[in-house]
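# Pasted the sequence and its predicted model underneath.
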Amino acid sequence: MRPAWLLLNLALMALPSWAGVVVVAHANVHKLDMPTLQRIYTGKVIEVGGVSVAPVNLQAGQPLRQKFLSDYLQQTDDAYVAYWTVRRYVGKGAPPRELSSVADVISYVQSTPGAIAYLDEADVPVSMNVVLRK
């Protein structure tokens, strides 16, 4: 019985855990609603409240990105990449910049006016501006 309990605990620890995905932004971006966020991440809105927005993503395949796309955009990672492939091909813009780590995302958002990103709520620094929580 003990080995089974140990294996179960190890398996559960290996699963990614999220406190919840929240949307964060530079201090000059104010609260967002879901439709506006969706339009930002699909390239249909480039300015909010007079501020040019600069959305960023984690690299494709990262679990937090997949959770964000599922929860906020109702898309899979593959569908999102395909959407941007077509949009770029027809000259309708480029996808959001991709960063490789949560630390890079935090640094970018804090230093770039108009930056918008998503983080696991547990990783959000106290001073960071949370603009949407689902």
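Looks like it arrived, so ask away. Being a predicted model, the structure only gives us computed values, none of them experimental.
# When you work out contacts or count neighbours from here on, use the C-alpha atoms and nothing else.
Will do.
# which parts of stretch 86-103 are buried?
87, 95-96, 102 (16 or more other C-alpha atoms under 10 Å).
# and if you look at stretch 54-74?
So for stretch 54-74, counting by 16+ other C-alpha under 10 Å, buried means 54-58, 60, 64-69, 72-73.
# Residue 2 and residue 124: what is the separation?
As defined by C-alpha to C-alpha, to the nearest Å, residue 2 lies at a distance of 37 Å from residue 124.
# Second structure follows, compare the two:
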Amino acid sequence: MKKYVFFLLAGLLCSPLLQADVVIIGNPAGPDSITNNQVRDLYLNRSKELPNGQKATPFELPEGNQVRAQFHDKITGRNDAQLKAFWSKQVFTGRGQPPQEAGSEAAMKAQVASTPGGIGYIDETDVDSSVKVIFKP
């Protein structure tokens, strides 16, 4: 029994270390920086432009993704159920459509890199020269 308690405690203590460090990425031709509030406004349909005036195209990871959960926890303060309800209302009232979904972090990076005004989020360890970090929450 003590052995199981030890492993349980060890797992709980190490779990924060396994959490991703999410960063906001942008297309290399886009702005060099963005604020927390500007990112939130883009992902909650309150704004459609990047700080440089360029039309923004936000991308979203699938529900259940750990990086998505961390992003929304830090930026929008909403979980998957709250986001689903929010976007259902936006679509129903004709106010907007949810961000385009990227199937994985690699797809997110590729879509942001190839889309003018593209913005997304990935784990900091996945950043390469195809995109640039424009904000770190």
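Okay, I see it. Bear in mind the structure is a predicted one, so any value in this text is a computation, not a measurement.
# related to what we said a few turns ago, which one of the buried residues of stretch 54-74 of the first structure sits closest to residue 111 of the first structure?
residue 54 (11.5 Å; C-alpha to C-alpha).
# who touches the residue nearest to the spatial centre of the first structure in this structure?
For the first structure, residue 118 is the residue whose C-alpha lies nearest the centre (C-alpha atoms, centre = their mean; 3.3 Å). Applying C-alpha atoms under 8 Å, 6 or more residues apart in numbering, we find residue 118 of the first structure in contact with 21-24, 57, 68.
# Show me what it lines up with in the second structure.
The alignment partner of residue 118 of the first structure in the second structure, by TM-score structural alignment, is residue 121.
# mean shift of the host helix or strand of its match relative to the first structure?
Using DSSP states H and E, the element containing residue 121 of the second structure is strand 118-123. Average distance, strand 118-123 of the second structure versus aligned residues of the first structure after superposition (mean C-alpha distance after the TM-score superposition for the first structure): 0.5 Å.
# and the gap between the aligned residue in the first structure for residue 131 of the second structure and residue 108 of the first structure?
Using TM-score structural alignment, the equivalent of residue 131 of the second structure in the first structure is residue 128. Remark: distance between residue 128 of the first structure and residue 108 of the first structure (C-alpha to C-alpha) = 12 Å.
# now residue 88 of the first structure
Per C-alpha to C-alpha, residue 88 of the first structure is found 24 Å from residue 108 of the first structure.
# same check, this time on residue 124 of the first structure
13 Å.
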